[in-house]
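Trainee: I'll drop the sequence and a predicted model, then ask my questions.
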Amino acid sequence: MVDTQVSIVLPAYNEEDSIEQTVMISLETLVDFLPTGTFEVIIAEDGCEDRTPDIATQLAETDDRIRHVHSDERLGRGGALEFAFNQANGETLVYYDTDLATDMRHLEELVESVRLDGYDVATGSRWLPEHQAERPAKRGIPSLGFNMLVRTILRSDLKDHQCGFKAISRSAFEQLGPSIKDEHWFWDTELLVKAQREGFRVKEFSVDWEPKGDSKVDLVRDVFGMGSQILRTFWELSVSPRITQRVSLGAGTLLVALAILLMTQYLNPQTILNEMAGAAPELVVLSAIIYSVSWPLRGLRYRDILNSMGFHEQWEFLTGAIFISQTGNLVFPARLGDGVRAYVVKARRSIPYASGFASLAAERVFDLLTITVLAGTVMIGLAATGSVGELMSALTGEMVGGDTKQSGQTAVYVAAAVGFAAIGAVVAIIASTHTEANLVRTTISRLSDDSYADYVARIVEGFVADIQTVTTDGSTFARVGISSLAIWTFDVLTALTVFAAFGYPLTPLLVAVSFFAVSVGNLAKVLPLTPGGVGLYEGAFTIIVAPLTPVSVAAALSIAIVDHAVKNIVTILGGIVSMVWLNVSLTTAVEQAQTVDEGTKDQIGDT
């Protein structure tokens, strides 16, 4: 149809009961104001599971004004519209909901506003004063709140952004389409907001509207989906353009300085200096060098994890991403730095957020499992050598008093819980690969059963599948497991070097206890009780070392402080270098990570 001027697109998902009637009413309405042969009706059938595809094919075969555009898999409402628009012939592109909730007498005004009146975009509105729309509270209240947020946060001048009754010129669509990132219900809103920002002429006119069928308003789509999309669009349009390389570097440097200042709230700088003054400085420096060696190993391990998921990146870049993430955990509360890495690999290497978070989760599982195995093995060994009494004294902190005892006991309890959870997580992941039950979809379907929930379920299923890929593949499991053991061995070697700096001989007992103390301390750091686990690590280290070795309580605490300070300083310095190298701001990374809308973020914690 080379002379087609208007393309009507009907996004259809499982509409077998109504699609034929909708098409017929559309044709009857269009012939009243458009010349014959100047329009087409496209059924954008989006991976339906009912008879909609058969009905659409039959309609298209019997009437050359009707076309059937089929998708083998679910694209989402926005994705289906874009897919159909790209195949449409008309210069005016129109779409509306197939339930015909909007009175079809408004179709002529919608079409002609773009075709003849010179508007780039036209949209019906249920919230203009002249409208007649019966909206039950379940639909009306969320709609009012949503539109108010869009007007306030995204600075839109329109009253109604989600009315499924819109038209756009082909030239405007070709300019705006590539910039629209959402593929589902927010697609409409993003189109209108970006059209206004780009200076296109947008017409909003009142329509009569009557709800048809059951409402699809639900928690999953409207709160988590739409809300996060508003924040994502705000970031894209209002914040990101203002972040230049100079701003990014300045903000990153400022926040690293803030990290150092925050550390002084938990560690007395003078105490650290005094204790280090009593230690051999060359060995303290050596401990920092030893700890630094573990970082390339982290990058290599992360490379192996991503390789198993089908993403092939250089270990140098991945090491930098980890440095930035860990620095973020020293600056921000609640382990917000964990999301930074997913943002960095997405922004710099286009690795999807779901895979970024899944790779982080897999890494954390290996970390926790390795540390748990180290701690458990040493504890069993100490008990077998007849040190049961001393071991119980260590775990209860009987030889330590004051705040150190309290923080140490808390750390031991946390470490035990995290250790059991790590073992349980590995067992659950492996067991899940041997069952046909889809626990993810079953759980999500209890909250929502609409198309957006289906989208969320598919993302989470991919997330779980990525983790299973790493943990159930024999060769990958072995490589990542061995590298994890090497990483945490270097962590313990750092502490042992600090012991040597304080003049303590590295006896077999001290080495074994150090493995136990460092492991418990790192397990305790998983919960975001303090920035960087400061206090918990020192407490656990002290109440374990003091009862089991000749090291005094004061010396054990001093060694723990220096050991942890060395590790945090190396992390911060690595973070500074990595932020400059990769041009990443912690503020940017954390805020962007917090607006992720794919429902996959798993705050496992940072060790």
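Mentor: Received, thanks.
Trainee: contacts and neighbour counts: CA atoms only from here.
Mentor: Will do.
Trainee: can you pull the contacts of Y13?
Mentor: Contacts for Y13 (C-alpha atoms under 8 Å, 6 or more residues apart in numbering) come out as E45, D46, G47, C48, T52.
Trainee: Now E45: which helix or strand?
Mentor: strand 39-46 (DSSP states H and E).
Trainee: what does that strand contact?
Mentor: By C-alpha under 8 Å, 6+ apart, the residues outside strand 39-46 that reach it are 4-13, 23, 26-27, 30, 52-53, 56, 65-77, 80-81, 84, 88, 90.
Trainee: Pull out the buried positions in it.
Mentor: For strand 39-46, a neighbour-count test (16 or more other C-alpha atoms under 10 Å) marks F39, E40, V41, I42, I43, A44, E45, D46 as buried.
Trainee: Looking at the residues you listed, which is nearest A556?
Mentor: D46 (64.6 Å; C-alpha to C-alpha).
Trainee: That closest one and S71, how far apart?
Mentor: Separation of D46 from S71 (C-alpha to C-alpha, to the nearest Å): 5 Å.
Trainee: want to compare, so here's the second one:
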Amino acid sequence: MSTEKIETETTKPLVSIIIPAYNEEALIEKNVALLYDYLETLTDLYRWEILIVNDGSSDQTGPLSDALSKKYNTLNVHHHITNRNLGTALRTGFQNTHGDYVIVLDIDLSYAPEHIERLLAKSVECEADMVIASPYMAGGKNTAVPRLRLLLSKTVNFIMRKASGLNIYTFTGMVRAFKGEFIRSVNTKSSTFDINSELIFKAHILRARVVEIPAHLDWTEQRKLGKIRTSSLRIIKGIFNGLVNSFIFRPYLFFWLLGIGIFLISLYIIVWIFINTYLQYPMTAELTQGFENRFSLAVSEVYRQRPYSFVVGGITLIISIQILGLGFLSLQKKRYFDELFHLNSAVLKANKKL
């Protein structure tokens, strides 16, 4: 190989592709071959390394992955002895990458390999720290996804978009491209699928640039393999998790909305009490003299007629003030967390450079 060709090879960006795998013996060999066939078309632009994270599979996924690593010299395998869920699998992948760019891909190729080039192109074009493959934004598409599962996903992502105030349509999607330096310096803690929304949350704190590209989510092969399972319980659980995850973006907003809602109820009752007291006031002229005495008599008459209004109005007013106070406290705590996370990330990034 000539010196010029060697220099060209080493100057091309290195792209690390992370593939989490759990009990995927039915498709891992076929899909890795398809992936390498596609990557061959981009060898003029990029260098590649692939990391399969075998997350404690109980079938032949582990041995098959090891065999693939012998067949492809740019493929490495990392094994978890037990299933530790997606979040841990992705952290294992991130910690063992060396690429200028890092891409997370699903082994079932529900997002076709062609998304890789588009993710990388958008990352370069926008100098983005994170590029998300989004089937829910304008231009995105879904094929063969069960209606209940699609409803779940769209509902959760809609809730998170509105709650966070971010112009992002797909918070839960796993297929993404990252700048290598960025993703290796982000400290995450989630061990479940929640890591996908956690990464967006922490990227937002770090003022990282996050963009989306329209993507095609195609579950045709999953239907053929019979791997799709949905239930009403999972729909409810998924929506609940979406609400909880939305809470981390702007926790104070939930307290304020609830507090204002309860305050409006109390305000309505208190106004009703004052209006009726005003109407009762002229009737007290024959019974007593002096403003204070007449006003007290009017209030007591309104209380005699509707005592529960005073109780409910007072209790709702106190509760609303307490909830609004919690909103201000949560805003303060979020600001402290953001500052501490900035500091933590800066220290982690500095240590990695040593």
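Mentor: On my side now, so go ahead. Values in this document were obtained by computation on a predicted structure and should not be read as measured data.
Trainee: quick one: common contacting residues for D46 and S71 of the first structure?
Mentor: With C-alpha under 8 Å, 6+ apart, D46 of the first structure and S71 have common neighbours A80.
Trainee: Please report how far the aligned partner of R209 of the second structure in the first structure lies from Y119 of the first structure.
Mentor: Superposed on the first structure with TM-score structural alignment, R209 of the second structure falls opposite R201. Here the criterion is C-alpha to C-alpha. By it, R201 of the first structure lies 5 Å from Y119 of the first structure.
Trainee: Those two - which one has more neighbours?
Mentor: Y119 (18 against 14; other C-alpha atoms under 10 Å).
Trainee: and A122 of the first structure, what element?
Mentor: Assigned by DSSP H and E, A122 of the first structure falls within strand 121-125.
Trainee: Onto which residues of the second structure does that strand map?
Mentor: Using TM-score structural alignment, strand 121-125 of the first structure pairs with 130-134 in the second structure.
Trainee: The matching stretch vs the first structure - mean distance after superposition?
Mentor: Superposing on the first structure places stretch 130-134 of the second structure at an average distance of 0.8 Å from its equivalents, by mean C-alpha distance after the TM-score superposition for the first structure.
Trainee: Would you state the helices of the second structure in chain order?
Mentor: Using DSSP state H, the helices found in the second structure span residues 3-11, 28-39, 61-71, 85-95, 115-126, 147-164, 180-183, 195-205, 220-225, 232-247, 251-280, 291-305, 307-353.
Trainee: How about the stretch 251-400 of the first structure?
Mentor: Using DSSP state H, counting those that start in this stretch, the helices of the stretch 251-400 of the first structure run over residues 269-277, 281-308, 315-331, 337-349, 353-384, 388-396.
Trainee: now for those, which one comes closest to D157 of the first structure?
Mentor: Judging the helices of the stretch 251-400 of the first structure by C-alpha to C-alpha, what sits closest to D157 of the first structure is helix 337-349, at 30.8 Å.
Trainee: So which elements touch that closest one?
Mentor: Other helices and strands packing on helix 337-349 of the first structure, by 3 or more C-alpha pairs under 8 Å, 6 or more residues apart in numbering; DSSP states H and E, are helix 315-331, helix 353-384, helix 586-594.
Trainee: against the second structure, where does the first one fall?
Mentor: Residues of the second structure offer no counterpart to helix 315-331 of the first structure, counting by TM-score structural alignment.
Trainee: Just want the angle from that helix to helix 586-594.
Mentor: Orientation of helix 315-331 of the first structure against helix 586-594 (axes from the mean of the first three to the mean of the last three C-alpha atoms, to 10 degrees) gives an angle of 90 degrees.
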